[in-house]
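> Sequence plus predicted model, see below.
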Amino acid sequence: MVYKPHNLQPGRKHPTVLFVYGGPQVQLVNNTFKGIKYLRLNTLASLGYAVVVIDGRGSCQRGLKFEGALKNKMGQVEIEDQVEGLQYVSERFNFVDLSRVAIHGWSYGGFLSLMGIIQRPNVFKVAIAGAPVTVWMAYDTGYTERYMDTPDNNQQGYEEGSVALHVDKLPSEPNRLLILHGFLDENVHFFHTNFLVSQIIRAGKPYQLQASLPQ
């Protein structure tokens, strides 16, 4: 799904935002009217950005094999699908500028935003991670163990999929990582960002944080 920049001009390339969720049991791209659900994506388009949304392996409505690709390895396969899809979109829409791509999402999408800039910093110049899950052992066990089994049975999967354990791979350049999180988030607790930031500081990596309380 592509939101064209509102100021689109022939031959001009536009900075691009890849909006991502990528988690199991969720489908973002379908043939239905979105209403105001993704109003912020249209807002980005009004500001001159191309916005791309891709459902890769792990998303639903494509069969068990497609969705089951995440079994025991969340965070290990999704980014490659997002990058491949982004490249495909850029071949069809020449206004997509692959040299200026930001990755952005919330919750699981925030987790993948961090994974994106860790795994493919050459593709994603900026990551904007909203309420990211950063340590799977600290998230809802009913959700996590459904897809990742228990930590005892899948230690490697938990370690490889926990972004807070891989902060050494974050870019060393400033202004490439923005973390957003609400203090009273009842789903992804603020602990995740708190622990992530503590690890980032220890690793000496630059970051920006915007934390908020509900009004």
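Received it, and whenever you're ready, just let me know what you need.
> rest of the way, CA atoms for contacts and neighbours
Will do.
> what about the strands in the chain?
Taking DSSP state E, the strands of the chain run over residues 2-3, 14-19, 50-53, 96-106, 126-130, 177-182, 208-212.
> what helices or strands is the last one leaning on?
Contacts defined by 3 or more C-alpha pairs under 8 Å, 6 or more residues apart in numbering; DSSP states H and E place strand 208-212 against strand 177-182.
> Distance from the strand it packs on to the middle of the chain?
Offset of strand 177-182 from its chain centre (C-alpha atoms, centre = their mean, to the nearest Å): 12 Å.
> same question, stretch 108-127
Its chain's C-alpha centre lies 6 Å from the corresponding centre of stretch 108-127 when counted by C-alpha atoms, centre = their mean.
> Repeat that for stretch 2-21.
Per C-alpha atoms, centre = their mean, the displacement of stretch 2-21 from the mean C-alpha position of its chain is 18 Å.
> Now that stretch: buried residues?
Across stretch 2-21, burial judged by 16 or more other C-alpha atoms under 10 Å covers 2-5, 8, 13-21.
> Just to check, Asn94 is in contact with Thr16?
No. In this structure, Asn94 is not within contact of Thr16 by C-alpha atoms under 8 Å, at 11.5 Å.
> where's Asn194 relative to Ala164, distance?
From Asn194 across to Ala164, the span is 10 Å (C-alpha to C-alpha, to the nearest Å).
> higher neighbour count, those two?
Ala164 (24 against 14; other C-alpha atoms under 10 Å).
> I'd guessed that one sits against Thr134; true?
Yes. Using C-alpha under 8 Å, Ala164 is in contact with Thr134, at 5.3 Å.
> Overlap of the contact sets of those two?
Phe195, Leu196 (C-alpha atoms under 8 Å, 6 or more residues apart in numbering).
> Going along the chain, name the helices of this structure.
Assigned by DSSP state H, the chain shows helices spanning 39-46, 64-67, 78-92, 108-119, 141-148, 155-160, 191-203.
> So which bits of the third one are buried?
So the one you mean is helix 78-92. Glu78, Ile79, Glu80, Asp81, Gln82, Val83, Gly85, Leu86, Val89, Ser90.
> for stretch 43-63, same thing?
In terms of neighbour count (16+ other C-alpha under 10 Å), stretch 43-63 has its buried residues at 44-46, 48-60.
> can you check stretch 152-165 too?
Buried, per 16+ other C-alpha under 10 Å, within stretch 152-165: Gly157, Tyr158, Glu159, Glu160, Gly161, Ser162, Val163, Ala164, Leu165.
> here comes the other one, which I'd like you to weigh against the first:
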Amino acid sequence: MFDDEKKFRPHLGREIVSTRVGTSLSAVPSLDRHGKTRRMQIASGFFSSNRGKTRPPLRRVHRGPPVPDRGRGGVQGTLAGVPDQDSRCPDGAHAVLRANARRGRRQAAILAEACPQPRRERRPPRLETESAELERRVGLVAMVATRLTTHLAATLAAFLSLAHPSSSAIGGSAAVHAAAHQAAATAPALTSQVPLARAHVEPAGDRLDFAQAQRQQADTDRAWRTASDGFMRMEKITYRSGADDLDVPAFVFQPLETGAKRGPALVWVHENIRGHLYEHYIPYIREATARGYVVIAPEYRGSIGYGRQLYEAIDYGGAEVDDVAAAANALSERYPTVDPARIGIIGWSHGGLITLLSIFRNPTTFSASVAIVPVTNLFHRLARKGVERQRRLMDPYNRFGGPPSERPEVYRYRSPLFHVDRLQIPLLVHVAENDEDVNIDEAMQLVDALRARKPALAEIKVYSSPPGGHTFDRRVRPRAWQPENTPDQRDSWERVWKFLDSKLQAPYN
């Protein structure tokens, strides 16, 4: 028995029994005065269990919190060699113990997940709680009230003037208009009025709020118009899909100055199955128009922000490809400055999949193509992503008609990897080894196939752990809408522009 153990007897009620655990002594249990098991906790320090060596004294023992017992039937955990992570708290200085009387003796066992718990705050009286809730609601109402612009106040004043024409508080219609103009100049900006500041609506199946999504899409349109001022000309158009009679919305960006001769164009394919043209593309489309490209960015079927019909028309790897291919025809037919023989296509992630399928299925529509971190093999992707991604991808809206085991021909048709032999135009592919979305194993299947079967047409770059992984080449600085400008990002875009300029002969020096 240790010399310091005697001082703890009054606290424990029984004689302290020391127990060794593997190569470490970490437990000092006891029974309380009623003969029941008591859980205790050593606040700091562990004991050496080597026989005959000096053991450091106990410092403090106190009652530990009740926790699930993972030490039933004996002592678990070793503190030498490979420590048992369940034998101590994260701070490395606490161990929770219990007395094991199952075998008729008091033996220590380490309990997992029993670190010191923070003390619970006293629950306020009901009256205090109700007062706080009332104060919170009043504050919420005040916050909402401050967000209302005086445009609404002017409108209310107009109604009051109709109801009480003689009211001196209104002062006639002239005063109403004056108040409205003053309100427009002094009112705080709403979220929709702040350029490039908005939250994207995340789709949630049938629970998507289409009205909210359309409002936010209107914010996106305003952000793009603001970002275009002084850099390029922007407009929104719709065109007919090549698959059916669906009207597909699209952004079109043109250089500020265009010559009499026809020039090159790009079909810009955004990422995500349920997405749209995000604002992080702003600096890159600015660069494209500065280089002389006309850019069309189709909001292909499944995109959010354009109502239920477009959203529910989603067709993963199917008709959405026809939507994108038809964008090239829209450019040729509506914009005299676009040369139909000099149209390229570029896409990221799911947009990269659409890019690849577009050039494989429409070999004469485009003259050059760029696919960045593209989805390539749906069999591999579903096997790696797991059940949840499989469930989402096999949603009836996606038109697969069943799992890969039942419809392998459908998944094969929509996987670019299996159509590499159809490549007839120059293709640039960039992938990242640290991509957590399109895994490098999936990406390398396409890379290897292109290198083996289309080495003359395919230009490939594999980046080793670029910052951002899957999004490394399209990351922007927060609120600045400028490229993040990492070495890998700069290298990627320099290669992209060099490739496109050489294939499409863009008038840029």
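Thanks, I have the structure now. Owing to the predicted nature of the structure, the values given are computational and were not obtained by experimental measurement.
> okay if I get the helices of the first structure as TSV plus distance to Gln25 of the first structure?
Rendered in TSV, the data for the helices of the first structure read as follows (distance: least, C-alpha to C-alpha, whole Å):
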stretch	distance to Gln25 of the first structure
helix 39-46	21
helix 64-67	8
helix 78-92	14
helix 108-119	11
helix 141-148	11
helix 155-160	19
helix 191-203	22
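> what sits up against stretch 76-85 of the first structure?
Here stretch 76-85 of the first structure makes contact (C-alpha under 8 Å, 6+ apart) with 22, 54-58, 69-70, 112, 115-116, 119-120, 123, 160-161.
> mind checking the SS state of the residue lying closest to Phe47 of the second structure once chain neighbours are set aside?
Nearest non-adjacent residue to Phe47 of the second structure, counting by C-alpha to C-alpha, 6 or more residues apart in numbering: Leu25, 4.6 Å away. What DSSP: H, G, I helix; E, B strand; the rest coil gives for Leu25 of the second structure is strand.
> tally of neighbours for Leu25 of the second structure?
Using other C-alpha under 10 Å: Leu25 of the second structure sits among 19 other residues.
> What lines up with it in the first structure?
Counting by TM-score structural alignment, Leu25 of the second structure lines up with no residue in the first structure.
> Go ahead and confirm Leu25 of the second structure touches Leu97.
No. Contact criterion C-alpha under 8 Å: Leu25 of the second structure and Leu97 do not qualify, at 11.5 Å.
> and the gap between Ala165 of the first structure and Met115 of the first structure?
Residue 165 of the first structure: Leu, not Ala. Noted for Leu165 of the first structure: a distance of 11 Å to Met115 of the first structure, by C-alpha to C-alpha.
> what's the answer for Gly56 of the first structure, then?
Gly56 of the first structure sits 14 Å away from Met115 of the first structure, going by C-alpha to C-alpha.
> what do you get for Tyr88 of the first structure?
Applying C-alpha to C-alpha, the value for Tyr88 of the first structure to Met115 of the first structure is 20 Å.
> mind checking which of the strands of the first structure is nearest Tyr143 of the first structure?
strand 96-106 (16.4 Å; C-alpha to C-alpha).
> Compute the inter-axis angle for the closest one and strand 14-19.
Orientation check (axes from the mean of the first three to the mean of the last three C-alpha atoms, to 10 degrees): strand 96-106 of the first structure against strand 14-19 gives 30 degrees.
> Show residues contacting strand 96-106 of the first structure.
Identification of contacts with strand 96-106 of the first structure by C-alpha under 8 Å, 6+ apart yields 13-21, 50, 87, 89-90, 110-113, 116-117, 123-132.
> Can you give me the buried ones in that strand?
Buried residues in strand 96-106 of the first structure, counted by 16+ other C-alpha under 10 Å: Val96, Asp97, Leu98, Val101, Ala102, Ile103, His104, Gly105, Trp106.
> what's the average distance of that strand to the second structure?
Its aligned residues in the second structure lie a mean 1.0 Å from strand 96-106 of the first structure after superposition (mean C-alpha distance after the TM-score superposition for the first structure).
> if I look at Ser107 of the first structure, how far off is His181 of the first structure?
To His181 of the first structure, Ser107 of the first structure is 9 Å away according to C-alpha to C-alpha.
> okay, these two: which has more neighbours?
More crowded of Ser107 of the first structure and His181, by other C-alpha under 10 Å: His181, with 24 against 20.
> can you tell me how far the residue mapped onto the more buried one from the second structure sits from Val420 of the second structure?
Aligning on TM-score structural alignment places His181 of the first structure opposite Val431 in the second structure. With distances taken as C-alpha to C-alpha, Val431 of the second structure is found 17 Å from Val420 of the second structure.
> same check, this time on Val61 of the second structure
The span separating Val61 of the second structure from Val420 of the second structure equals 70 Å under the rule C-alpha to C-alpha.
> Also Gly275 of the second structure?
Note on Gly275 of the second structure: its distance to Val420 of the second structure, by C-alpha to C-alpha, is 27 Å.
> cool, Gln212 of the second structure as well?
41 Å.
> And Ser492 of the second structure, by the same measure?
Here Ser492 of the second structure is placed at a distance of 23 Å from Val420 of the second structure (C-alpha to C-alpha).
> Could you do Tyr335 of the second structure as well?
Using C-alpha to C-alpha, Tyr335 of the second structure is found at 32 Å from Val420 of the second structure.
> Right, I'll leave it there.
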